[in-house]
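**Student:** below: sequence and its predicted model.
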Amino acid sequence: MRTYKDYCGQHAIRISICMAFLALLITPISSQGIEARIKDISRVAGLEEVELIGYGIVSGLGGTGDKDLMLTKQTVANLMENFQIQLSSGDIKSKNVAAVAVIARVPPFHKANDRVDIKVSSMGDASSLEGGVLMMTPMLDPNGEFYALAQGSLTVGGFSAGQGGAGGATVQKNHVTTALVPGGAVLKMSQSTKFYENGILRLVLRNPDFTTADRMASAINKELGGIAVAKDAGTVSVNIPQEKLDIGQASAFIAKLERISLSPDVRAKVIVNERTGTIVMGGDVHISEAVVAHGNLTVTVKETLRVSQPTDLTLVGANVVTGSNVLANVRMPPIGTAVVPDVETKAEEEKARVMLVPNLTTVRELADMLNFMGATPRDLISILEALRELGALQMELVSM
């Protein structure tokens, strides 16, 4: 049996999985090779965004609004009452309005009268929000408190044109039932943020890892002295010097802290998506020695319709002989033309390639081995899953 090493270098790359995977294949990943700033891999505890939600009405849709939704009609009737106009929901027939949900994400340190972008999405059966205007809509925080007021013209990132139905066609690009209103909400509340307590600042890692947390604490201590300690895989505690607090320079200290760089540790992980055939790998690869046999079985079923045209067997007034008896004047039913399928089934099995996979420690070695096998991305997913079940794949395999 010829080994993988005997074949390596004799075959060109035959598969293309995705640009992200190719980038990983071209350059082997090293957990020590990439540096990142503290501000890019962590956040300051206590600096939280505020999620807002609201319910409102979009008008001016030109016939593309909700068709006959009672929710929309009742909302419009309630809105008219604010202007001393009495209407029942049954009196409203307009298709130019739509019920929508309005959401926003407010960053930390926001103040009253700041403006934030809002997203609008249809809640009913409106076919398009293009050209609509969001009417004044109150927005609430997770505690149900009034937090912002939203309104404005919608920006739809697509279009829909044409007429559907018989003899018609509709052309649509992107989603036209969601929209954006830049700066569409005015905040009515300010956020009082305290990002340190008793002189202690906590940094929260975006991807918790004990090694990365320890490296972060070491990098801070090397740059600023022994003021940091890794509390757990996701938190690094930093003592702000008292002299910085006394002169009100905590923010300047944090700005300096965020610029410190370190090499975050990367876990060996494979992420596969069988629906799209995408495979992305990261970190150092560790594959134990194993034997892999790979071959494809293709089954083809071909059906051809054939017309059967029998001879005329319609007999009227004829004598029919059945054994020793003669039946006179027997009427035979006519036999018509029939369509008969011809089915042909063929199975082809590709000759399997049996290879000894050696101990692999880099992404490039794994890529060379998989490319040599000539497998498709979906075949590679099956091979990787089989290696994991065997215990030879020393990586975390995540299926999306």
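**Tutor:** Received it, and whenever you're ready, just let me know what you need.
**Student:** all contacts plus neighbour counts: C-alpha atoms, from now on.
**Tutor:** OK.
**Student:** for the helix or strand hosting T211, packing partners?
**Tutor:** Secondary structure here is read from DSSP states H and E; on that basis T211 sits in helix 210-224. Packed against helix 210-224 by the contact rule (3 or more C-alpha pairs under 8 Å, 6 or more residues apart in numbering; DSSP states H and E) you find strand 228-232, strand 235-239, strand 261-262.
**Student:** who's in contact with stretch 4-22?
**Tutor:** If you take C-alpha atoms under 8 Å, 6 or more residues apart in numbering as the criterion, stretch 4-22 is touched by 277-281, 355-358, 368-369, 371-372, 374-377.
**Student:** ok and the helix holding T211 relative to strand 235-239, angle-wise?
**Tutor:** Following axes from the mean of the first three to the mean of the last three C-alpha atoms, to 10 degrees, one obtains 20 degrees for the angle between helix 210-224 and strand 235-239.
**Student:** take the one below as the second:
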Amino acid sequence: MLTKNTVLSALLALGLMGVATTSPAERIKDIATLQGMRSNQLIGYGLVVGLNSSGDKTKFTGQTLVNMLTRLGVRLPPDLDPKAKNIAAVSVVADLPPFAKPGQKIDVTVSSIGDSKSLRGGVLLLSPLKGADGQVYAMAQGNLVVSGVSASGQSGSSITVNNPSVGRINGGATVERSVGNAAFATSKELILDLATPDFTTANRVVEAINRELGANTAKAIDATSISVRSPINPAQKVMFASMVENINVEPDDASARIIINSRTGTVVINGKVTVQPAAVSHGNLSVTISERPQVSQPGPFAKGQTAVTPKSDVTIEEEKNQMFLFNPGVSLNEIVQSVNNVGAGPSDLMAILEALKAAGAIRAELIII
């Protein structure tokens, strides 16, 4: 359970870290990617067989089974409606990594799309995986590994751990078609794309590359992309790209941001957040209503009737919290200490931060998720 002590202690630790340390140097390969080096999503439809009576009861699963058996040369009655409990219709998805070649193996994720209760113990039959262009890029098949499990009794009670309707097959698909990367082989330059657009970081990447590989080797195109002159020979280009991606760069600090997750009560404040002069007083008003009905019972020979008389007790309590003052340019450490001193919990902290932002006293972007 999230408590005010754990949240505020974590924020205080972050504040102390922000004061004591600076951004460490990182490799270019950790903060940027080569343009064109991207994965491609694949999707397919298939059948999982061998289930222990936990398969689908839907009609389209039976139709899929009939179509598959027909393609394999099995003649079935035209009005046959198979209702096998050991099969399930599934979607099969995978990521085709850049430069993947035919014959290589990739992992696949298999998910039930019918009313199957569990895929545990099932085997995925041969399923083609297609890209957005409709072309088949891989073929998937194999035994599923399912981490979830479910069990139920005759009385209707049941228990489920994790999700038994989703499984994975490590190396379960074989690449049949590669995605062309002609731009890497023919281009006279490499384009680096930063994971987080930032003009300062882009300029530092350019300076680091030019310092290591010579002046005018790299130039910034915008806050995201950096152009790097490279050899034309593909073999030399691979070695050159390896040298570039291992150059160390010190990225710029992120902008001042406060992230609030109202569903979980999580509050994250980075070390760049500062506060302008502001006085804050935060208290809780509690209203308690308790019902104590009274029963009126007539005498033995009276002609009256038993009656219930409602009686309500209403009490109002308000916490007496002290007001605290923020001085100009307050750091994260001082913010956390001030809020911690008045005993504010996660919900109180969110309310205080939102009020400071509305008052224009906080210098940060407030993001609520």
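**Tutor:** Sure, I can see it. Model, not experiment: these values are computed from the prediction.
**Student:** could I get the TM-score for this pair?
**Tutor:** Here the TM-score for the pair of chains, by TM-score structural alignment, normalised by the length of structure 2, is 0.90; 363 aligned residues with a C-alpha RMSD of 2.4 Å.
**Student:** coming back round to it: between the helices and strands packed on helix 210-224 of structure 1, which one is nearest to Q74 of structure 1?
**Tutor:** Distances from Q74 of structure 1 to each of those were compared using C-alpha to C-alpha; the shortest belongs to strand 235-239, at 49.8 Å.
**Student:** mean shift between the closest one and structure 2?
**Tutor:** On superposition with structure 2, the average gap between strand 235-239 of structure 1 and its aligned counterparts reaches 0.8 Å (mean C-alpha distance after the TM-score superposition for structure 1).
**Student:** now the strands: where do they sit in the stretch 151-300 of structure 1?
**Tutor:** Counting by DSSP state E, counting those that start in this stretch, residue ranges of the strands within the stretch 151-300 of structure 1 are 159-162, 170-173, 178-187, 200-205, 228-232, 235-239, 261-262, 269-273, 278-282, 290-294, 297-308.
**Student:** so which of those strands is nearest G54 of structure 1?
**Tutor:** For those, proximity to G54 of structure 1 was assessed by C-alpha to C-alpha; strand 178-187 is nearest, at 10.8 Å.
**Student:** what stretch of structure 2 does the closest one fall on?
**Tutor:** Using TM-score structural alignment, strand 178-187 of structure 1 corresponds to residues 166-175 of structure 2.
**Student:** contacts for the matching stretch next, please.
**Tutor:** Contacts with stretch 166-175 of structure 2, where a contact means C-alpha under 8 Å, 6+ apart, come from 100-112, 119-120, 137-148.
**Student:** please indicate which of these are buried?
**Tutor:** The neighbour-count test (16 or more other C-alpha atoms under 10 Å) marks 100-101, 105-112, 119-120, 137-146, 148 as buried among those.
**Student:** can you tell me which of the residues you listed are in helices?
**Tutor:** Of these, none are assigned to helices by DSSP state H.
**Student:** relative to D91 of structure 1, which of the helices and strands packed on helix 210-224 of structure 1 is closest?
**Tutor:** In this view, these are compared for proximity to D91 of structure 1 by C-alpha to C-alpha, and strand 235-239 is the closest at 59.5 Å.
**Student:** tell me the helix or strand right after the host helix or strand of I43 of structure 2.
**Tutor:** Taking DSSP H and E as the criterion, the element that holds I43 of structure 2 is strand 40-49. Heading C-terminal from strand 40-49 of structure 2, the first helix or strand you meet, by DSSP H and E, is helix 59-71.
**Student:** could you give the angle of that following helix to strand 40-49?
**Tutor:** Regarding helix 59-71 of structure 2 and strand 40-49, their directions subtend 90 degrees when assessed with the same axes, to 10 degrees.
**Student:** can you list the neighbours in contact with the next helix or strand after helix 59-71 of structure 2?
**Tutor:** On the C-terminal side of helix 59-71 of structure 2, the closest following helix or strand by DSSP H and E is strand 87-96. Residues outside strand 87-96 of structure 2 that contact it (C-alpha under 8 Å, 6+ apart): 39-51, 54-56, 61, 64, 106-114, 116, 119, 127, 129.
**Student:** which among those residues count as buried?
**Tutor:** For the contacts of strand 87-96 of structure 2, a burial check counting by 16+ other C-alpha under 10 Å picks out 42-51, 54-56, 61, 64, 106-114, 116, 119, 127, 129.
**Student:** re earlier: so can I have JSON lines of the helices and strands packed on helix 210-224 of structure 1 showing mean neighbour count and distance to A252 of structure 1?
**Tutor:** Conversion of those to JSON lines gives the following (neighbours: other C-alpha atoms under 10 Å; distance: least, C-alpha to C-alpha, whole Å):
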{"stretch": "strand 228-232", "mean neighbour count": "19", "distance to A252 of structure 1": "17"}
{"stretch": "strand 235-239", "mean neighbour count": "21", "distance to A252 of structure 1": "14"}
{"stretch": "strand 261-262", "mean neighbour count": "20", "distance to A252 of structure 1": "17"}
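**Student:** M216 of structure 1 is nearest to which of those?
**Tutor:** Ranking those by distance to M216 of structure 1, with C-alpha to C-alpha as the measure, places strand 261-262 first at 6.5 Å.
**Student:** what range in structure 2 does that closest one sit on?
**Tutor:** The alignment of strand 261-262 of structure 1 onto structure 2 (TM-score structural alignment) covers residues 248-249.
**Student:** one more: stretch 204-215 of structure 1?
**Tutor:** Structural correspondence for stretch 204-215 of structure 1: residues 193-204 of structure 2, per TM-score structural alignment.
**Student:** quick check: buried residues in that stretch?
**Tutor:** For stretch 193-204 of structure 2, the buried set under the neighbour-count rule, 16+ other C-alpha under 10 Å, comprises 193-194, 198-199, 201-204.
**Student:** kind regards, and thank you for your time.
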